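Asker: sequence plus predicted model, see below.
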Amino acid sequence: MSEIFEQIDCGVNVQSIIETDDCRVMRLSDSSGDGTMTLYQVFPGVFLMYNDFHMKQCVSGFQTDLELLCIDHCREGRIEQEAGKGAYSYLAAGDLRVDRRINHSGQVTFPLCHYHGISIGFHMKVAAKEIPAYMKGFSIDLYELQKKYCSDPIPFVIPGEPAIEHIFSELYTVPLKIKKEYFRIKVLELLLYLDALELSGHTEERPYFFKGQVEKIKAIQAFLTEDLTKTYTLEELSERFDIALTPLKNCFKAVYGTPIFTYMRTYRMNYAAALLKSDKNMKVAEIAGIVGYDSPSKFASAFHQVMGKTPLEYRKSFV
């Protein structure tokens, strides 16, 4: 399908399962789950890929000698990748990332156990010639864009904003019969946006957290979710895991997307929702106790805030 992927080694855990003249579907399988990558060739040297992963982590065997420029949009979930020298970066829902795929191999983690988004890739040598040939008068210089966003080996992240949402939201609902031409229009629109964007005021400094910190945060998450009947203060967690309060709070939010207490409330309610659905004979008060609530009324209120329904309404919706 795409000549780009004939020159890229995606790793032994990636297999091509369907291929047509303009589309390829690949599956990534790992012990924690699997994912699919659906690729379309947009122009010669340009691909658009839908990413859908339901897994906790995987190993990326990505290798290539091609000079690439890649743009990733996260629609849902969260992705963690090593940014070099033992530091980790995060792409959150709504974010846009621009990089050259220099640090794209190794361990990849999905802290929320799922990730959905779009990647657009440019083989620089081919795309820089083919896009202007297709679109007469299109003056965007891919090499200038690469210089603008990729002067640092660490991926460049633009936090979610309305213009990015506008460009990508329509790509998730494209009618099949107009896909190819619509992809071309949206790729050109994205390049125009990135070319015109004034970086000052449209980016934010996001700290990169080092391996030791991230490992402690993941140990804290595992500890907190092991027994939902117990609760701990930040001070207790800080002392138990030997991490200062400020990096504890900042790193947890970077890894999991929300502060600790917000994360745990959502985790408890999702766990309760699974019990309400799977065991119709279990009483609501019993489920409330399992997820750490002595008061069924407080549990019902928290459940409604997170799930949008009372526990009984939620259970009845699956009858």
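Answerer: Great, that's in hand.

Asker: all contacts plus neighbour counts: C-alpha atoms, from now on.
Answerer: Fine.

Asker: for I140, which residues are in contact?
Answerer: 191-192, 195 (CA atoms under 8 Å, 6 or more residues apart in numbering).

Asker: recalculate using a threshold of 7 Å.
Answerer: By CA atoms under 7 Å, 6 or more residues apart in numbering, the contact set of I140 is empty.

Asker: now R78
Answerer: By CA under 7 Å, 6+ apart, the neighbours of R78 are 90-93, 110-112, 115.

Asker: quick one: the helices in the stretch 101-250 of the chain?
Answerer: 124-134, 142-149, 162-169, 179-196, 211-226, 234-240, 245-256 (DSSP state H, counting those that start in this stretch).

Asker: out of those, deepest packed?
Answerer: Mean neighbours per residue, mean count of other CA atoms under 10 Å, is largest over these for helix 245-256, with a mean of 19.

Asker: that older thread, now distance to M37 too, for the helices of the stretch 101-250 of the chain, in TSV please.
Answerer: Shown next, in TSV, are the helices of the stretch 101-250 of the chain (distance: least, CA to CA, whole Å):
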stretch	distance to M37
helix 124-134	21
helix 142-149	24
helix 162-169	17
helix 179-196	16
helix 211-226	27
helix 234-240	38
helix 245-256	23
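
Asker: burial count for S105?
Answerer: Other residues near S105 come to 16 when the count uses other CA atoms under 10 Å.

Asker: my read: it touches Q81, true?
Answerer: No - counting by CA atoms under 7 Å, S105 does not reach Q81; the two are 8.8 Å apart.

Asker: nearest residue to the spatially most central residue of the chain other than its sequence neighbours?
Answerer: The chain has R78 as the residue nearest its centroid, 3.4 Å off, counting by CA atoms, centre = their mean. Distances taken as CA to CA, 6 or more residues apart in numbering place A92 nearest to R78, at 4.9 Å, with adjacent residues excluded.

Asker: this is the other structure I want to compare:
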Amino acid sequence: MKQADCLRMALAELPQGTMEIVGRPAAEPGVLFTGTFQGETDGRGRMEVYPVFPGVEASFNTVLGTYAAFRHEAARSTLEINHCRLGRVGWDLRDGMSVYLGEGDLSLHSADCCADSVMHFPAEMYAGLMICVDLTHLAESPPPILAEADFQAERLAEKFCGGGTFALPAGPELEEIFRPLYRQPEMRRLPYLRLTPRSYCCIWRGWSPAGGS
């Protein structure tokens, strides 16, 4: 079965115009997506949010429609990472900024860049992973797996939270990190997400953005 058909089946029960936000597990709604986060679409969409660590959340996002609009707190100290798995997206951010992602591409920016933003989907479908990292929280109290990987929250803030948006094109390194994540059944996603941060740290340490895209 094609990935697009799988998306249609997964979202078929949602009413048209619904952007559903679901906590996984249901008893743990997470911390970054509560309160001010809102999403809307002209089609059907779902965000499955996992509390990876205190200060880190991951959301598997699927949309069938031409656009999705998002509004949330403009937290400059929160780094937002988006990986495009399926489809294409043109993302209108604040102050006229924009980013375009094809399948396998990755974008990074602070949450204030996308606090009131719109994603456009030329293929009328999208699937991807969004990771939100509260760098202030992690600077004060990093989980052991990140501390062992020499995670430096302050350096990430300097690199990626200066007000611009940055992109990494699809490639073997990103494929190696993200492909296994998408293959995990729901019950295994959270444990797998908690084992992945070392890979991110290796990429971040070796990549210096030359400028916004």
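Answerer: Done, it's in. All values derive from a computational prediction rather than experimental measurement.

Asker: TM-score for this pair?
Answerer: Their TM-score after superposition, calculated using TM-score structural alignment, normalised by the length of the second structure, is reported as 0.75; 189 aligned residues with a CA RMSD of 3.0 Å.

Asker: got a PyMOL select line for the buried ones in the contacts of R78 of the first structure?
Answerer: To isolate the buried members of these in PyMOL, using 16 or more other CA atoms under 10 Å:
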select buried, resi 90+91+92+93+110+111+112+115
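
Asker: out of the contacts of R78 of the first structure, list just those in strands.
Answerer: 90-92, 115 (DSSP state E).

Asker: so which of the residues you listed is the closest to S29 of the first structure?
Answerer: For those, the closest approach to S29 of the first structure (CA to CA) belongs to Y115, at 14.3 Å.

Asker: list the residues that contact the nearest residue to that closest one once chain neighbours are set aside.
Answerer: Nearest in space to Y115 of the first structure, with sequence neighbours left out and distances taken as CA to CA, 6+ apart, is G77 at 4.4 Å. G77 of the first structure is in contact with 92-93, 112, 114-116, counting by CA under 7 Å, 6+ apart.

Asker: and G77 of the first structure, what's its match in the second structure?
Answerer: In the second structure, the residue matched to G77 of the first structure (TM-score structural alignment) is G87.

Asker: that match and G171 of the second structure, how far apart?
Answerer: 16 Å (CA to CA, to the nearest Å).

Asker: equivalent analysis for Y100 of the second structure, please.
Answerer: 16 Å.

Asker: circling back to that earlier point, would you list the contacts of G77 of the first structure in JSON lines and tack on distance to A272 of the first structure?
Answerer: Formatted as JSON lines, these follow (distance: CA to CA, whole Å):
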{"residue": "A92", "distance to A272 of the first structure": "25"}
{"residue": "A93", "distance to A272 of the first structure": "25"}
{"residue": "L112", "distance to A272 of the first structure": "17"}
{"residue": "H114", "distance to A272 of the first structure": "19"}
{"residue": "Y115", "distance to A272 of the first structure": "23"}
{"residue": "H116", "distance to A272 of the first structure": "25"}
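
Asker: distance of the match of G77 of the first structure from Y126 of the second structure?
Answerer: 5 Å.

Asker: residue in the second structure paired with I140 of the first structure?
Answerer: By TM-score structural alignment, I140 of the first structure lines up with F151.

Asker: contact partners for E76 of the first structure?
Answerer: 93, 115-117.

Asker: now with 6 Å?
Answerer: Taking CA atoms under 6 Å, 6 or more residues apart in numbering, we find E76 of the first structure in contact with 93, 115-116.

Asker: tell me the SS of M9 of the second structure?
Answerer: helix (DSSP: H, G, I helix; E, B strand; the rest coil).

Asker: separation between it and G90 of the second structure?
Answerer: Separation of M9 of the second structure from G90 of the second structure (CA to CA) stands at 25 Å.

Asker: out of those two, which sits in the more crowded spot?
Answerer: The neighbour count for M9 of the second structure versus G90, taken as other CA under 10 Å, is higher for G90 (16 against 10).

Asker: so which strand or helix has that one?
Answerer: For G90 of the second structure, the element it lies in under DSSP states H and E is strand 89-92.

Asker: now that strand on the first structure. Mean distance?
Answerer: Once superposed with the first structure, the aligned residues differ from strand 89-92 of the second structure by a mean of 1.8 Å; criterion: mean CA distance after the TM-score superposition for the first structure.

Asker: which elements pack onto that strand?
Answerer: strand 98-101, strand 116-120 (3 or more CA pairs under 6 Å, 6 or more residues apart in numbering; DSSP states H and E).

Asker: what's the matching range in the first structure for the first one?
Answerer: Aligning strand 98-101 of the second structure against the first structure (TM-score structural alignment) gives residues 88-91.

Asker: just to revisit the earlier point, Three-state assignment for the residue nearest to Y115 of the first structure, please.
Answerer: Per three-state DSSP, G77 of the first structure ends up strand.

Asker: quick check: it vs C113 of the first structure, distance?
Answerer: Taken as CA to CA, the span from G77 of the first structure to C113 of the first structure is 8 Å.

Asker: over to Y256 of the first structure?
Answerer: With CA to CA as the criterion, Y256 of the first structure and C113 of the first structure are 10 Å apart.

Asker: same question for T20 of the first structure.
Answerer: Note on T20 of the first structure: its distance to C113 of the first structure, by CA to CA, is 30 Å.

Asker: which residues sit against stretch 40-57 of the second structure?
Answerer: 16-24, 30, 58-65, 67-69, 131-134, 137, 194.

Asker: now which residue in the second structure aligns to Y256 of the first structure?
Answerer: Y256 of the first structure maps onto nothing in the second structure, by TM-score structural alignment.

Asker: need the contact list for Y256 of the first structure.
Answerer: P111.

Asker: how near is it to G35 of the first structure?
Answerer: 20 Å.

Asker: same check, this time on I158 of the first structure
Answerer: 25 Å.

Asker: buried stuff in stretch 68-76 of the second structure?
Answerer: 68-70, 72-73, 75-76.

Asker: so what's the residue count around the aligned partner of F53 of the second structure in the first structure?
Answerer: For F53 of the second structure, the aligned position in the first structure is F43, judged by TM-score structural alignment. Neighbour count of F43 of the first structure, defined by other CA under 10 Å: 20.

Asker: fine by me, thanks again.
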